[in-house]
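Undergrad: Need a 3D model of the following:
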Amino acid sequence: MNIEQNILEESSPTQRLRAALGLSVITLTLCGFVYSAVTTGIGQILFPEQANGSMIEQNGKIVGSRLVAQPFVQDRYFSSRPSAAKYDPMTMAGSNLARSNPELLAQIQQRVSHIAEREHVAVEQIPSDMVTSSGSGIDPHISVQAATIQVKRVAKARHLSEQEVRELINQYTQKPTLGLLGQARVNVLELNLALDQIQS
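TA: As a prediction, this is how the structure comes out:
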């Protein structure tokens, strides 16, 4: 009989239960509380804006987050991409519909027709991100092409020249991360707030 077997035979069920519960409490404390507190503290020290939701304030009032899309329906604003989560960060999700699903195809066709009519552009000019939702359902960015096809409508509604609006898009275009990851993109909320700012 080896040493491990002797120890197990000499320890009572109560002792083993106490040891198991003690280990569970220690693990829960370290992983559930200590780790969370440390990472939260590091985030608040090194990245306070991101740790608090990347909120955008205007005139002392929070108007949104740089990380969450909002629905914009007025002609004077650039539109965000569609959202399967209705722009709610608490229920964020993709559509979960397969590319061959008739319901998804019908949704896309409806969006294509609406955008083509609203923006007065050919169907071929409409980028895919304007008719499909993102994986999260709350992606705050659109492609530069998606912003460009909206220039004429926004400029007309705001009585601005198209050149002024294009320059603003260029100003708020974010390059691919590290110059390699993703594509050039525009944060819709920031762009719309900038439009409001130049006309305030």
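
Undergrad: only C-alpha atoms for contact and neighbour calcs from this point on.
TA: OK.

Undergrad: can you map out the strands along this protein?
TA: Taking DSSP state E as the test, the strands found in the chain are 55-58, 61-65, 141-143, 173-174, 185-187.

Undergrad: possible to save these as a markdown table with mean neighbour count?
TA: A markdown table is the format used below for those (neighbours: other C-alpha atoms under 10 Å):
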| stretch | mean neighbour count |
| --- | --- |
| strand 55-58 | 14 |
| strand 61-65 | 13 |
| strand 141-143 | 23 |
| strand 173-174 | 18 |
| strand 185-187 | 22 |
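
Undergrad: Any chance of CSV for those strands, columns distance to residue 115?
TA: Formatted as CSV, these follow (distance: least, C-alpha to C-alpha, whole Å):
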stretch, distance to residue 115
strand 55-58, 28
strand 61-65, 25
strand 141-143, 14
strand 173-174, 22
strand 185-187, 18
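
Undergrad: wait, which of these is closest to residue 118?
TA: strand 141-143 (17.2 Å; C-alpha to C-alpha).

Undergrad: which secondary structure elements does that closest one contact?
TA: strand 185-187 (3 or more C-alpha pairs under 8 Å, 6 or more residues apart in numbering; DSSP states H and E).

Undergrad: can you count the residues close to residue 27?
TA: By other C-alpha atoms under 10 Å, the residues close to residue 27 number 13.

Undergrad: Ok, the one 3 residues further on next?
TA: Counted with other C-alpha under 10 Å, the neighbours of residue 30 add up to 13.

Undergrad: again with residue 69
TA: Applying other C-alpha under 10 Å, we find 26 residues neighbouring residue 69.

Undergrad: if I look at it, how far off is residue 37?
TA: Taking C-alpha to C-alpha, to the nearest Å as the measure, residue 69 falls 29 Å from residue 37.

Undergrad: next up, for comparison:
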Amino acid sequence: MLTQIRRSIVLALFFAIILGLAYPLVETGLANVLFPARAKGSLTPYGSTEIGQHWTGDRWFHGRPDLDNDTETGGTNLGPRSKQLLDNTKALVAFWHAQGVDPTQELVTTSGSEVDPDISQKSALVQIPMIQRSTGISASRLRQLIDAQTTGPEYGIFGDGYVNVLSLNRALAAIEGR
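TA: I've put the predicted structure just below:
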């Protein structure tokens, strides 16, 4: 019986070392070699390009709305008949209209995670009048900026092109000399 207990303890320690230490270290090392930016959280001095940032003011491009809650992610579970969802959406539409923007559906609805860092190219383009009025940058220059920051479909075929809002706003700030 003592032999079986000793074998069990040795086997448990062996798998704890292999699966609890060696495997995670190998995976982390491979991730750092193969995907260095993503392995480090895609952090920039201005935030992560993988997590949507909250932008205020009419001189910045805005991403999808979130709950304005820094401690939670995920959907709200509000269904299509929810009065609260309808009120939230109407308030966002009114906000965008006050900015001179005819919003896309994406700009007035949250994503599933509520931290989506990207918007469609169309959602960026509809914000041009607001940005132009606030910054004085020409609409054609803003279109060029959006085109330069647009990433095509995954592998050239999956989905539509998208724009990372943080990267777009950093490029906008560079134009303004900020």
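
Undergrad: residues contacting the spatially most central residue of structure 1?
TA: Centroid check for structure 1 by C-alpha atoms, centre = their mean gives residue 139 as the closest residue, at 3.6 Å. Applying C-alpha atoms under 8 Å, 6 or more residues apart in numbering to residue 139 of structure 1 gives the contacts 67-69, 81.

Undergrad: Name the nearest of those residues relative to residue 145 of structure 1.
TA: residue 81 (12.2 Å).

Undergrad: Map that closest one across to structure 2 for me.
TA: Per TM-score structural alignment, the equivalent position to residue 81 of structure 1 in structure 2 is residue 64.

Undergrad: I am assuming its match contacts residue 105, so please confirm or correct that.
TA: No: under the criterion of C-alpha atoms under 8 Å, residue 64 of structure 2 makes no contact with residue 105, lying 9.5 Å away.

Undergrad: Next up, the contacts around residue 183 of structure 1.
TA: Counting by C-alpha under 8 Å, 6+ apart, residue 183 of structure 1 touches 143, 175-177.

Undergrad: Pull out the buried residues from those.
TA: Those of the contacts of residue 183 of structure 1 that meet the buried threshold are residue 143, by 16 or more other C-alpha atoms under 10 Å.

Undergrad: For the residue nearest to the centre of structure 1, give its distance to residue 92 of structure 1.
TA: 10 Å.

Undergrad: Please apply the same query to residue 165 of structure 1.
TA: For residue 165 of structure 1, the distance to residue 92 of structure 1 (C-alpha to C-alpha) stands at 31 Å.

Undergrad: just the helices in structure 2 please.
TA: 2-17, 23-34, 36-39, 83-98, 121-125, 128-135, 139-149, 165-176 (DSSP state H).

Undergrad: Show me the one of those that comes nearest residue 57 of structure 2.
TA: helix 128-135 (9.1 Å).

Undergrad: quick one: the closest one to helix 83-98, angle?
TA: Compare the direction of helix 128-135 of structure 2 with that of helix 83-98 by axes from the mean of the first three to the mean of the last three C-alpha atoms, to 10 degrees and you get 60 degrees.

Undergrad: okay, helix 128-135 of structure 2 sits on what stretch of structure 1?
TA: Aligned using TM-score structural alignment, helix 128-135 of structure 2 spans residues 151-158 in structure 1.

Undergrad: How about the contacts made by the equivalent of residue 42 of structure 2 over in structure 1?
TA: Using TM-score structural alignment, the partner of residue 42 of structure 2 in structure 1 is residue 54. Contact analysis of residue 54 of structure 1 by C-alpha under 8 Å, 6+ apart lists 65-67.

Undergrad: how near is residue 54 of structure 1 to residue 68 of structure 1?
TA: Distance from residue 54 of structure 1 to residue 68 of structure 1, by C-alpha to C-alpha: 9 Å.

Undergrad: quick one on the thing from earlier: the strands of structure 1: which one's closest to residue 48 of structure 1?
TA: strand 55-58 (10.7 Å).

Undergrad: Centre of the chain to that closest one, how far?
TA: 16 Å (C-alpha atoms, centre = their mean, to the nearest Å).

Undergrad: now the contacts of residue 183 of structure 1 as JSON lines including distance to residue 23 of structure 1?
TA: As requested, the contacts of residue 183 of structure 1 are exported to JSON lines (distance: C-alpha to C-alpha, whole Å):
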{"residue": "143", "distance to residue 23 of structure 1": "51"}
{"residue": "175", "distance to residue 23 of structure 1": "49"}
{"residue": "176", "distance to residue 23 of structure 1": "46"}
{"residue": "177", "distance to residue 23 of structure 1": "43"}
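
Undergrad: Quickly name whichever of the contacts of residue 183 of structure 1 is closest to residue 77 of structure 1.
TA: Distances from residue 77 of structure 1 to these, taken by C-alpha to C-alpha, are shortest for residue 143, at 15.5 Å.

Undergrad: Now do that closest one against residue 12 of structure 1, distance only.
TA: Counting by C-alpha to C-alpha - residue 143 of structure 1 and residue 12 of structure 1 are separated by 66 Å.

Undergrad: same check, this time on residue 65 of structure 1
TA: Taking C-alpha to C-alpha, one finds residue 65 of structure 1 at 57 Å from residue 12 of structure 1.
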